Each structure stands twice: as structure tokens, then as C-alpha cells.
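Asker: Here you go, sequence then predicted model.
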Amino acid sequence: MTSHRFSHTGPLKGTIRVPGDKSISHRALMFAGLAVGQSRITGLLEGEDVLATAAAMRQLGAQIERDPEGAWTVYGAGVGSLLEPKSALDMGNSGTSTRLLMGLVASHAITATFTGDASLSGRPMKRVIDPLSMMGASIEASAGGTLPLMLRGASPAVPITYHLPVASAQVKSAVLLAGLNTPGITRVIEPVPTRDHTERMLTGFGARLEVGEENGTRIIAIRGEADLRPMDVTVPGDPSSAAFFMVAATLVPGSDLTILNVGLNPTRAGLLAVLRQMGADIAEVNPREVGGEPVADLRVRHAPLSGVDVDPALAPSMIDEFPVLFVAAALASGTTRTTGLEELRVKESDRLATMASALQLAGTRVEEHEDGLTIHGTGGEPLTGTREGTSVATRLDHRIAMSMAVAGLVSRTGVSVDDTAPINTSFPTFMGMLDEAAG
């Protein structure tokens, strides 16, 4: 374990470029790996999770190479032509890789075993197993519906209309990907809109996809036996990674930081809306569209924040950003209340319990509820920080580690984090970038 103490720094200044979006990086590799011909991907996030997707796609028959400049070339295997992997697909810590690849394999006549690390092996897979089984795949999971599991794909699979019981872009994407090689039309009905990178990018690769609305719900229909054509993908900067710097520059007095090329897909931009509601000064500079995704540079200046009641309807569009929002709330004037966040209990860690105890250790007044946290802010006064000899437990969760790093910047004595190694799953350059911005 690599522990580290994060402490008070000067203002965050200058210009930074965060790594490529994780969700889009996963999908770019998978969809290029299914297209017939050569695709080129630039700006790919080269964290452990995305590299697990690349390794799995190679085992399924795609040729994937990285050039010295950091561009990736993919020669796809073609929908319907995936190879049976010779060994288990090791998903590491990546829930996205696991759930999406299970969907991919489910409609091909191959068998694959999925394994993962201790944290991933505790995460629920039943939500994907259920619809994929309805389509004809046969899945033998460990007790409790977790990894390791073995999946035998069905060919031909059966198209289904699936009502998502829980708002999850990963479950939606798994069903749509299984639908790619299923005769007929596969439909997913979403009660609440979730991130739509799969729909945008599949359309770009040539899948026939229709999105409609009925009685206030979204219905996504995909026509199977698809032929995907290759395309070049420029991956926008990850809004979930930008989130840590948006909050840090907002909280540290004197900061004026520009974060380049941040993806602002409306299904991901909940944090931006909530921070602005709290009083943050974040301007969108040079808004543009890249590969079907809205992008802008974000100029963030220090601003005092006020506590708010966060609308639970925003939760799906900022589900990964709540840990760092809790840090912003800890420095705001007044009280911030969050509800409807049961989903945070089954992330890389139980993020409600883990953040509640981490912030309490750092000197915040927090109440934990079944579905959210109530945080009483300091009104801009620095947090006391963690006592010498005590450190925050990150529970193998990269977002807890980075959120508490931000808390350390606005504390009197600093915040010790028990393990910074998990940060490599999503943001390997985080520590260096933080030092540089606070220069």
C-alpha cells in the first residue's frame, strides 16, 4: 500500500489536460474491435481498467497496437466473428469492462470465463446476468451472482425488450451489445436517462439504432446482425477526472485554472450543474462537438459555495462525482443534503460509508443515511485534517483516494490517505498534475 499525506498548497493556476474519458475509451476499443477494417483512436485513457478491455478484445480476435505517440490502431474481428478466448478474461478492477464484454460475448457461439480483483469480485453482476440469460446465454456465476463467472454465448440469441429495473448505463450497454449479433430488434426501456455514450458511438460506427420516448421513458432499439464500419475516434477529456480539479480550484483561494477538452455530455454533466447551483464560477470556453460528443474548455475560478439539497434526479448524471461533491459540500456555507444514492453502496467501495468516515476523520460534520449523506459545511474555513498517525481508509477505491486528496488541499494539517495505488485504475497522472497546478 502506498500511503500519502496531501496538504495545503497555493492556488491552482494555468492549464491542464485531464486523461481521456474512461467510458468512451472502453467503448472505442470494443466497437473498433467489432468493426471490419482499421480504426484509429487518439486521446485514449491508458489506465489499468481500459488496458483490461484492450487485452480482452485481443483475446477475442481484434488486433490492437499502440504507436509511440499514443495513438491506438485497431483491426476489428467483425460482429459474429469473435474468437473463443484461450484463457480467462482478467477484468482487474473494471466493472465497465466486465458488464459490456459479457454483453458482447452473450450473442456469440463462444465460451468465456471472467475474473477480477477482490473489489470487482464483490460487485453485483446479476443485473447483467438476468437480461443476458433471457436472450439465451448460459451463465454460471459464483455464489451471490459475482465473478468469477463462465458465460456460454447463444447463437442465435433471442431479441428481448428489457425494462431496466435500475438506472445503469452498463446494463443498458450490455443488452444493446448483445443485440448487435442477435437477429431482429433488441430494445431497452430506461426509467431514467443514463449516460448515452454507447448509443452515440455505436451510431457513429454504423449500427442501426433508434431512440424514442414513450410515457416519459426512453426506448432504445438496435437492429441486430449489424455490420460495423471502422472510424477514427478522438476521446474527449474525462469529466469524472476533471471533477477533482473543478472542485479543487473552486475551493482553493486565488485559483484560476483552465481544464482543456472536457466532455460535457448532458448525461454526465450533473456535477457542473450542482456546483454552479452552489455558487461555483465555471465558464465553458470554446464549446465544440468531437465525434458526436459535446466538449469545451472549463475555466474554474475560486468561489465561495453555499449548501444545497441535491435533486436525486441528477444522480445518474453524476454518480461517480458524488465523493468529490461531498468534499465541496464540506467547505460550503450551510448544509448539503443528498438522497436517492443507494447505488453508491455497490461501487468500488460503499462510497456513502467510506466518504462519511473519511470526511469525519478530516474534521467534517456528516450524517449518513440509507440513501445519502447530510454534510454541514465549514463556510469556507479549512478542514482540521487528519491527526498524525491516522489515515483515511480508501477501500481500494480510486475516487475516494482522489477526493480526499482534494480535501487535503483545503485542510489545516493535511489529510493522510492509506493507499494511493488505486488511482492508477483511472488517472495515473493525477498526483503529478496536482503538484504542477499548485506549483
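Answerer: It's in. Numbers count the residues shown, from 1 in each chain.
Asker: When you work out contacts or count neighbours from here on, use the C-alpha atoms and nothing else.
Answerer: OK.
Asker: surely Ser155 meets Val105?
Answerer: No - because the distance of 10.1 Å does not satisfy Cα atoms under 8 Å, Ser155 is recorded as not touching Val105.
Asker: Those two: which has the busier surroundings?
Answerer: Counted by other Cα atoms under 10 Å, Ser155 and Val105 do not tie: Val105 has more neighbours, with 27 against 18.
Asker: At which residues are the strands of the stretch 51-200 of the chain located?
Answerer: Using DSSP state E, counting those that start in this stretch, the strands of the stretch 51-200 of the chain run over residues 63-66, 72-75, 89-90, 111-115, 138-142, 146-152, 161-163, 185-190.
Asker: Same list (these) but as a markdown table, adding mean neighbour count and distance to His26.
Answerer: Converted to a markdown table, those look like this (neighbours: other Cα atoms under 10 Å; distance: least, Cα to Cα, whole Å):
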| stretch | mean neighbour count | distance to His26 |
| --- | --- | --- |
| strand 63-66 | 16 | 13 |
| strand 72-75 | 22 | 13 |
| strand 89-90 | 21 | 15 |
| strand 111-115 | 21 | 16 |
| strand 138-142 | 17 | 23 |
| strand 146-152 | 21 | 20 |
| strand 161-163 | 17 | 23 |
| strand 185-190 | 22 | 21 |
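Asker: Reformat those as TSV; add distance to Leu51.
Answerer: Conversion of the strands of the stretch 51-200 of the chain to TSV gives the following (distance: least, Cα to Cα, whole Å):
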stretch	distance to Leu51
strand 63-66	11
strand 72-75	12
strand 89-90	10
strand 111-115	15
strand 138-142	24
strand 146-152	19
strand 161-163	30
strand 185-190	28
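Asker: can you give me how far stretch 165-174 is from the chain middle?
Answerer: Relative to the mean C-alpha coordinate of its chain, stretch 165-174 is positioned 13 Å out (Cα atoms, centre = their mean, to the nearest Å).
Asker: Can you check the distance spanned by that stretch, start to finish?
Answerer: Across stretch 165-174, the straight-line distance between its terminal residues is 14 Å, by Cα to Cα, to the nearest Å.
Asker: Enumerate every residue touching the residue nearest to Leu60 when sequence neighbours are not counted.
Answerer: If you skip the residues right next to it in sequence, Leu60 has Leu83 as its closest partner in space, 4.8 Å away by Cα to Cα, 6 or more residues apart in numbering. In this structure, Leu83 makes contact with Gln59, Leu60, Gly61, Ile110, judged by Cα atoms under 8 Å, 6 or more residues apart in numbering.
Asker: Kindly recompute the last result at 10 Å.
Answerer: Leu83 makes contact with 57-62, 77, 105, 108-112 under the criterion Cα atoms under 10 Å, 6 or more residues apart in numbering.
Asker: cool, and Pro294?
Answerer: Neighbouring residues of Pro294 by Cα under 10 Å, 6+ apart: Pro236, Asn261, Val262, Gly263, Leu264, Asn265, Pro266, Pro287, Arg288.
Asker: same thing but at 6 Å, please
Answerer: Listed by Cα atoms under 6 Å, 6 or more residues apart in numbering, the contact set of Pro294 reads Gly263, Leu264, Asn265, Arg288.
Asker: another structure for you, compare them:
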Amino acid sequence: MGSHGTPEKMTAQSAGPLTGVAEVPGDKSISHRALILGALCVGETRISGLLEGQDVLDTARAMAAFGAGVTRHGPGDWSVDGVGVGGFAEPEDVIDCGNSGTGVRLIMGAMATCPISATFTGDASLRSRPMGRVTDPLALFGARAVGRAGGRLPMTIVGAEDPVPVDYATPVASAQVKSAVLLAGLNAPGRTVVTERVATRDHTERMLRGFGAEVAVEEVASGHRITLTGRPELKPQVIAVPRDPSSAAFPVCAALIVPGSDVLVPNIGLNPTRAGLFTTLQEMGADLSFENEREEGGEPVADLRARFSPDMKGIAVPPERAASMIDEYPILSVVAAFAEGATVMAGVHELRVKESDRIDAMATGLRACGVTVDETEDSFTVHGQGAGGVPGGAICAARLDHRIAMSFLICGMAAKRPVSVDDAGPIATSFPIFVPLMTGLGAVLTRDNG
């Protein structure tokens, strides 16, 4: 919803090719972690390119509430004067994490081994999402959690007075869970171990090493094992945040389905644990090219060019790829609607418990746009109509979910008839410049607030 609580209906329609340079925002995952780890140092961490979406701003306010000095010097230019590992102060008020599951779960982890209490809440979407997947392993350190039925926010975390190290195997492939446990392990003595069956995005491990923590990663019979040595003295850093591949997915996918398009996204993060969408699109026949490949701040980056690709074919996306592209399935399902044949997306039950039930949200909206979609509990299949073949003409429910809203607006840019979303307001949580960026490339987006 908008800042006054009223839905912001928005409509997209086809309007010729998309061309130009898409300067997408900084990576959201890295932005969250830079603020949190900066707060756990002693000294000043400088951050450039920070995403200034609502989710990240909520994390910045939370770090200030825990006692860190957080200062904005200019657009994307921030500093964090940290309090050291275990140095969080007890906040005076409730910590409101807005719409951000990443923010709340990582912050819970960071404070769970401090001898303080904190109460967390969020918007209606976040309050409906399960927190047990994080509070269960945090309890092993000695933390306690008291929340609403089903392990939902608002929730109070009572940090461990005498934390102990943990050896934990994650039951679901979740970078949020892994990261929460590793952040909690920072203030536990000895070694904390996390084992995951499938490797998830590794920004936390990379950044922990960059800040001076001892982190070992190895492949074992049970999967992927990360070992963190507790109670390091983290050193402040200078961090340049690469551009967010999850945000880049929207102009990239729009270019693939809008006739005549040619869009360049510079300085995009290509961490292999995040780049599954681009691999999948290439397998479908997308015209994607990577230029000026390099490494910045321990993260691989490149300039990505996307061109209209009328001959894309549906494929079966390997289930083991899900962890590297979990946030991109909504927009992939839109591209699949403009490909020939069926695109099968399996092993994606995690989509059921995101900001919304993303499988149901996309299936419902795509059907309203004239696309056949089959779904099971952990999969969905989109039966493509080919380039230009999606009828459109629907008003789709965003369900307070920024990625659902943006995905259907991209659909409208290539469909035969305009496509609307009932509320584009949530887009501000992760991609506040989405509308001016897309219109700058040639898209036509109109607001209708009734």
C-alpha cells in the first residue's frame, strides 16, 4: 500500500521496445549484511551503493536501536560505527522490520547470543510468516522466543546469558536460517557448525571472512558444511555493494519478452549462489551476454546485456537450482508464459512461505491473463503461449508482495492487453526506483488511485 495506507493500482501496457541502461539498485542481501556486520565491529564501516529500499532502511534503524552509530552521508553512502561482537545494547522500543524476512531473521540471530531482550514485529505480511525455522536453532544457543501462535510475530527474543556453540543441520534450504545461526555463533565460544544439504547464497560467509572472522567451508557426505570460530574481533571494512541480481531480473526479463528490446544492466552481482535465473534463461534460449566480468569486494560482477528473444522454449528447471534463484521464480513464470511449451518449476515449496504464497499468487494471476498453469504443493508448470501470445487484460492481486507486483507489471509490457496490479505500493520495499527505471527504458506504467 501507499504511504497513506491506500492501495496504489498500477497498469502496464505494451508500448514498443525497451532500450538503454538499467541502473538497478544495490544488492539487498549484501546491504542487510553490511549494516549488521558493520554494527558488530569496533570502529567505522563505510558502505557505498547501499540499497535504500524500505527493507534495508528498517535494518539500519534496527542497528541504531541496538546501539550502533548509523549515518547516511548521501545517496547510497552510509557509515556504521559498531559496538563489537556481543556488544548490542537492549533496544528501548519494539524493532519493526516492516516487510523484510531477511532483516528480522538475521537480526534475531545477531542478538540471540547477547544478554538482552528485544521484541520484533513487522507489517501484515511479515507477521504471517513462520519464525520457528530460526527460533528453533537459536534456542540451541540458549536463547528463548515468545511469540504468537505458530511462531509468528510479534515475538520477543531473550538472548542467551551463557551461549554455547551449536552444530546444526538446516531442515530447509534457507540462507536466512544459515545466516541467523552463523551470526548467533559469532558471540558463542568455540566453533559453530551449519550443514545444509544444498548450498544456499553465501554472502554471509564471504562477508564474515572479509570482516576478519574465521570461516571454513567444505563439502561432506551430508552436504555443505560451514564452520565458524566464535568470538572474533571483527575489523571495520569499506564495502561497495554490487547491483542486485534479483532486481536486475525485472528489466532483463522484460527485455527478453518485449519485441525489439536491448537493455544493459551494469555492475550486476553474479555470485554463483544467486545466478540460477540467468543460467535458466540461457537454457531456454534467451539472448543474454556478460561483458566486463570482474571481481569487486569478494563478489563476482559483470555488465549484463539482454535482448528480445522470440524463440525461447520451455524447460524443466532442475530442482537443485531452486536455492540459487528462489526469489526469481515469479518473474521466470512470466517469461515462461511467453516461451513455447511447458516450463516446469519443481522443488520450490519455499515459495509457499515467502511474502505471500508465490506459487498460488502467480498461478492465479497468470490464469487470469489467459495462461494455463498447473500447480502442486512444491511445484508449478506454466504452459507457454509463445512470443506475444499472452492475452493479458487482467487485474492481478499483488498480495502485499513486491515481486508479485513487479512480475505482473512486466507481463503487461508484452501482453496483448494491459495488465494491472491492485497495489504497487509494496514495490518500494526492495526496488524503490522500479517505475522511473522501467519508464526510462520505454515502458508505459500508469497509476490509478481511483
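Answerer: Alright, I've got the coordinates. Given the structure is predicted, the values throughout are model-derived calculations rather than measurements.
Asker: coming back round to it: residue in structure 2 matching the residue nearest to Leu60 of structure 1?
Answerer: With TM-score structural alignment as the criterion, Leu83 of structure 1 lines up with Ala89 in structure 2.
Asker: measure its match to Asp77 of structure 2 for me?
Answerer: To Asp77 of structure 2, Ala89 of structure 2 is 25 Å away according to Cα to Cα.
Asker: and Arg367 of structure 2, what element?
Answerer: Assignment of secondary structure by DSSP states H and E places Arg367 of structure 2 within helix 358-368.
Asker: Okay, helices next: where are they in the stretch 1-150 of structure 1?
Answerer: If you assign secondary structure with DSSP state H, counting those that start in this stretch, the helices in the stretch 1-150 of structure 1 sit at 22-34, 48-59, 95-106, 126-134.
Asker: could I get the ones you listed as TSV with distance to Ser426 of structure 1?
Answerer: Formatted as TSV, the helices of the stretch 1-150 of structure 1 follow (distance: least, Cα to Cα, whole Å):
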stretch	distance to Ser426 of structure 1
helix 22-34	7
helix 48-59	7
helix 95-106	12
helix 126-134	23
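Asker: and of the ones you listed, who's closest to Asp232 of structure 1?
Answerer: Comparison of the helices of the stretch 1-150 of structure 1 against Asp232 of structure 1 by Cα to Cα identifies helix 22-34 as nearest, at 8.8 Å.
Asker: How about the secondary structure of Ser420 of structure 2?
Answerer: For Ser420 of structure 2, the secondary-structure state derived from DSSP: H, G, I helix; E, B strand; the rest coil is strand.
Asker: What's it aligned with over in structure 1?
Answerer: Alignment note (TM-score structural alignment): Ser420 of structure 2 maps to Ser416 of structure 1.
Asker: Excluding chain neighbours, give the residue nearest to its match in space.
Answerer: Counting by Cα to Cα, 6+ apart, the nearest residue to Ser416 of structure 1 once its immediate chain neighbours are dropped is Arg5, at 4.1 Å.
Asker: And that neighbour, what's its match in structure 2?
Answerer: Under the alignment by TM-score structural alignment, Arg5 of structure 1 pairs with Thr11 in structure 2.
Asker: Return the residues in contact with its match.
Answerer: Thr11 of structure 2 touches Val419, Ser420, Leu445, Thr446, counting by Cα under 6 Å, 6+ apart.
Asker: cool, and Ala109 of structure 1?
Answerer: Counting by Cα under 6 Å, 6+ apart, Ala109 of structure 1 has contacts Gly153, Ala154, Ser155.
Asker: Compute the number of surrounding residues for the first one.
Answerer: Right, Gly153 of structure 1. Neighbouring residues of Gly153 of structure 1 were enumerated by other Cα under 10 Å; the total is 26.
Asker: how close does Tyr182 of structure 2 sit to Ile157 of structure 2?
Answerer: If you look again at residue 182 of structure 2, you'll see it is Leu, not Tyr. Going from Leu182 of structure 2 to Ile157 of structure 2 by Cα to Cα gives 17 Å.
Asker: so where do the strands sit in the stretch 251-400 of structure 2?
Answerer: Taking DSSP E, counting those that start in this stretch as the test, the strands found in the stretch 251-400 of structure 2 are 262-269, 287-296, 299-307, 316-317, 340-346, 372-376, 379-385, 395-396.
Asker: Tell me which of the ones you listed is the most buried.
Answerer: Of all the strands of the stretch 251-400 of structure 2, strand 262-269 has the most neighbours on average by mean count of other Cα atoms under 10 Å, namely a mean of 24.
Asker: can you name the residues of structure 1 that it overlays?
Answerer: Correspondence between strand 262-269 of structure 2 and structure 1 is established over residues 256-263, with TM-score structural alignment as the criterion.
Asker: ok, average deviation of that stretch from structure 2?
Answerer: Between stretch 256-263 of structure 1 and its aligned partner residues in structure 2, the average distance after superposition works out to 0.6 Å, using mean Cα distance after the TM-score superposition for structure 1.
Asker: List the contacts of that stretch.
Answerer: 12-17, 236-237, 239, 294-301.
Asker: Aligned to Ile400 of structure 1, what sits in structure 2?
Answerer: Taking TM-score structural alignment, Ile400 of structure 1 has Ile404 as its aligned residue in structure 2.
Asker: Please work out how many residues are found near the counterpart of Gly389 of structure 2 in structure 1.
Answerer: Aligned counterpart of Gly389 of structure 2 in structure 1: Pro382 (TM-score structural alignment). The criterion is other Cα under 10 Å. On that basis, Pro382 of structure 1 has 21 neighbouring residues.
Asker: got a list of what the nearest residue to Pro382 of structure 1 once chain neighbours are set aside touches?
Answerer: Leaving out its chain neighbours, the residue that sits closest to Pro382 of structure 1 by Cα to Cα, 6+ apart is Ser411, at 4.7 Å. Residues counted as contacts of Ser411 of structure 1 (Cα under 6 Å, 6+ apart) are Pro382, Leu383, Thr384, Gly385.
Asker: And the contacts of stretch 128-141 of structure 1?
Answerer: With contact meaning Cα under 6 Å, 6+ apart, stretch 128-141 of structure 1 is reached by Ala106, Leu149, Met150, Leu151, Arg152, Gly153, Ala154, Ala157, Val158, Val171.
Asker: and that stretch, how far apart are its ends?
Answerer: For stretch 128-141 of structure 1, the first and last residues are 11 Å from each other (Cα to Cα).
Asker: equivalent range in structure 2 for that stretch?
Answerer: Using TM-score structural alignment, the partner range for stretch 128-141 of structure 1 is residues 134-147.
Asker: same thing with stretch 49-56 of structure 1?
Answerer: Alignment of stretch 49-56 of structure 1 against structure 2: residues 55-62, by TM-score structural alignment.
Asker: May I see the buried residues of the matching stretch?
Answerer: Judged by neighbour count (16 or more other Cα atoms under 10 Å), stretch 55-62 of structure 2 contains these buried residues: Asp55, Val56, Leu57, Asp58, Thr59, Ala60, Arg61, Ala62.
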